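[1] Here is a sequence together with a model predicted from it:
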Amino acid sequence: MSQEDHYEVLGVRPEAPLWEIELAYKGRRSQYHPDRYAAGDEASVAWATAKMQAVNKAYAVLKDPDQRERFDRTQASARPADPGPRTERAKAAEPPPLRSLREALEGLEFSNEPFERVFVAPHIPRKKLLGALDSYGERLRAQDVVVLIDDTVFGGAREGVLITETQIRCKAKFEQAEIRLLGCLTEITAHGAHIRIQGEPFISLSIPNPDDLRRLFRAVSHYLQETN
């Protein structure tokens, strides 16, 4: 029986740092905790319990440096040997590579009324981007940001939402920033000004146009469902 891929269970890259693994674990724990399915039938509870057990096991291994190193060695030894150069026919038969989030959102347009507050790269104003990164963009680079939502009255972007290819983070006034990894998610929705992730409240925005938010997160969710 093949060993379960703990990275795949948590939805992180094999080279993911510990902080990213911890974030992924929190996201998966929220997604699969059996208490969320207590009102369902026995099959749903059993499914959630099995998922949660796999998540807990993956986290226990990947958070421990020694266990993670042993797991990585096992995974490496289990990979099939390189069969050599592929033929052109074999290459042509392969499915096309998945789009990036940046590509998936390309051409998306917003009304931005009454205020221009939703931006998609490469059309993110640099001053706003630097303000957001300084406020809640720790460990992010300017080129990482795909989406910026500015939720400030005067347009300084120190509160709002940042989305990269791998994560979404938000900052509300007087609150700590929150981060979720996209690899753990299949749905981000906007209900008016309220943003929900997997049905759970994430942040409530006051400035951006609700129709723009719905349009954006409908496209983001479609991308997540294609890739996760």
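    It's in.
[2] hey, let's count contacts and neighbours off CA atoms from now on
    OK.
[3] Okay, strands next: where are they in this structure?
    118-120, 145-150, 160-164, 167-171, 178-181, 188-191, 194-197, 200-204 (DSSP state E).
[4] which other helices and strands contact the second one?
    Here strand 145-150 is seen to pack against strand 118-120, strand 160-164 when contacts are counted using 3 or more CA pairs under 8 Å, 6 or more residues apart in numbering; DSSP states H and E.
[5] Tell me which residues of the longest one come out buried.
    The reference is to strand 160-164. 160, 161, 162, 163, 164 (16 or more other CA atoms under 10 Å).
[6] what about the residue nearest in space to the middle of the chain, distance to residue 127?
    In the chain, the centroid-proximal residue (CA atoms, centre = their mean) is residue 182; its distance is 1.1 Å. Residue 182 is 26 Å from residue 127, where distance means CA to CA, to the nearest Å.
[7] Check residue 26 too.
    32 Å.
[8] quick one, which of these two is more surrounded?
    More neighbours surround residue 26 than the other of residue 26 and residue 127, with 17 against 12 (other CA atoms under 10 Å).
[9] also this one, for the comparison:
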Amino acid sequence: MNHYDVLGVRPTASTQEIDLAYRARRTQYHPDKYPQADEATVRWATQQMQRVNEAYAVLSNAETRERYDASQVEQEPPRSGAAREPRHSAAARAAAPAPAPTPPQVSLNDLLQRRLRGATFTRIYLTPYIPPKKLAGAGSSFVLGEGNDKVLVLIDATVFGGGKDGLALTEEGIHFKELGSSAERRFWEDVREVEVRGTKVLVNGSAIVDCNFCEKRELSQVFAVVREFLLARHAAQSSPEKTAEMMRRAQQSDTPWTNPVVCQEIFSIARQRVLELSDLMAPMESELGEEVLNREELAEFFTTAGAAIQDPGKAQRAFQFLVDTGSLCELAIECFEEEQPPSDRDALNGRLREPQAVRNLRQIVRGLVEGSDQNHRSTQARQFFQR
């Protein structure tokens, strides 16, 4: 069945028709519509939803739609008078199972070379420019089972630069070791998310190593590529038949809210930041004897935003508000965990007509930042007048 049939529109359908058809099909097939259904029904609905998403991804973009239309013309069956395939042969071919699609290969090294070519770092080394002594030190200390020649990125977290503590990235996973700890490894298939908070690297929400001799900006730059790699792996493995255009949109698009994979990642990250902030604020709220963070309001916001990012007409604003929410929480978490007040305060600038939950969160974070500034000034004053 072709993409037009999946959405139930004419090959000459306008963009508006395609948008409307997509919304209708999404409502019809979304697995959340079958909360009480058996496993087979949910599986069927999920497969239908994947087809609908794939069709919409192709037909909603002028360039990919034009290429798809051209490919359909080339595949049209022969007209009357042309040679036809025997009916029994066609039936046998139709009954045969289709070969499983091969997932596109996603290379971390390719992404690193494309994104970081020409970049210079202080304690971060990219292949093929990793100093041999540091590579040997890491290989003897914490690169487990793959060999030094597999290391794509080496982050040296040692005091004197020996390379025996830190973090290494390969195509298979992430290797790490902190001073006084045992070496460990995480395979990429076991990694849901990687993030940088200050100089700490977190995997699946847990800190694995503190690269405190590295620049925060440099760490963020490298792990932005790692997150892109994880996103590409997820897209390739969950839907092998996704087109190259879909991958491009996931990785490079100026309109990321049009990609459901990217939207879901941002939703998950923002939600995780809110949960972390909630945990950090709980002791302070206990001392005050009142709740500062309106958790019911935030929970309702995420319910609404989770539905909105699946609606092409609402996805952009929902995506932006989720990014704002995550950024605000990052800023607040930095106030709790860093000794210095945060320097990057762009998240404090609000948008017009933002949800009440985001506006209230912004007020709370603004208060935390002001408190952090005041504490820092008080500390400086005490140090100045110490005798």
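    Arrived safely, thanks for sending. Nothing here was measured: the structure is a model prediction, and the numbers come from that model.
[10] So what does the residue nearest to the centre of the first structure match up with in the second structure?
    Residue correspondence to the second structure (TM-score structural alignment): residue 182 of the first structure is matched to residue 188.
[11] One more: residue 129 of the first structure?
    By TM-score structural alignment, residue 129 of the first structure lines up with residue 135.
[12] Present the strands of the first structure as JSON lines; the columns should include distance to residue 61 of the first structure.
    Below are these laid out as JSON lines (distance: least, CA to CA, whole Å):
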{"stretch": "strand 118-120", "distance to residue 61 of the first structure": "37"}
{"stretch": "strand 145-150", "distance to residue 61 of the first structure": "30"}
{"stretch": "strand 160-164", "distance to residue 61 of the first structure": "27"}
{"stretch": "strand 167-171", "distance to residue 61 of the first structure": "22"}
{"stretch": "strand 178-181", "distance to residue 61 of the first structure": "19"}
{"stretch": "strand 188-191", "distance to residue 61 of the first structure": "29"}
{"stretch": "strand 194-197", "distance to residue 61 of the first structure": "26"}
{"stretch": "strand 200-204", "distance to residue 61 of the first structure": "27"}
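[13] Just put the buried residues of strand 160-164 of the first structure in CSV and tack on distance to residue 136 of the first structure.
    Shown next, in CSV, are the buried residues of strand 160-164 of the first structure (distance: CA to CA, whole Å):
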residue, distance to residue 136 of the first structure
160, 9
161, 9
162, 9
163, 12
164, 13
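[14] and of those, the nearest to residue 108 of the first structure?
    Of all these, residue 108 of the first structure sits closest to residue 163, with 14.9 Å by CA to CA.
[15] excluding its backbone neighbours, what's nearest the closest one?
    Excluding its sequence neighbours, the residue lying closest to residue 163 of the first structure (CA to CA, 6 or more residues apart in numbering) is residue 147, at 4.9 Å.
[16] do the same with residue 57 of the second structure
    Leaving out its chain neighbours, the residue that sits closest to residue 57 of the second structure by CA to CA, 6+ apart is residue 246, at 6.9 Å.
[17] That neighbour: helix or strand, and which one exactly?
    helix 244-252 (DSSP states H and E).
[18] Which residue range of the first structure does that helix align onto?
    The aligned range for helix 244-252 of the second structure is empty, by TM-score structural alignment.
[19] so residue 205 of the first structure sits right up against residue 153, yeah?
    No. The pair residue 205 of the first structure / residue 153 is not scored as a contact, 11.1 Å apart, by CA atoms under 8 Å.
[20] Mind checking which of the two has more residues around it?
    residue 205 (24 against 13).
[21] Translate the more buried one into the numbering of the second structure.
    So, by TM-score structural alignment, residue 205 of the first structure is matched to residue 211.
[22] For the stretch 251-387 of the second structure, which segments count as helices?
    Here the stretch 251-387 of the second structure has its helices, by DSSP state H, counting those that start in this stretch, at 260-288, 295-308, 315-337, 356-385.
[23] thinking again about what came up before, excluding chain neighbours, give the residue nearest to the match of residue 129 of the first structure in space.
    residue 148 (6.4 Å).
[24] same check, this time on residue 221 of the first structure
    Spatial nearest neighbour of residue 221 of the first structure, chain neighbours left out: residue 187 (4.9 Å); criterion: CA to CA, 6+ apart.
[25] Show the contacting residues for residue 202 of the first structure.
    170, 194, 195, 196 (CA atoms under 8 Å, 6 or more residues apart in numbering).
[26] residues in the first structure matched by the host helix or strand of residue 16 of the second structure, start to end?
    Assigned by DSSP H and E, residue 16 of the second structure belongs to helix 15-29. Using TM-score structural alignment, helix 15-29 of the second structure lines up with nothing in the first structure.
[27] re the thing from before, contacts only, for the match of residue 205 of the first structure.
    155, 156, 157, 166, 199, 200, 201.
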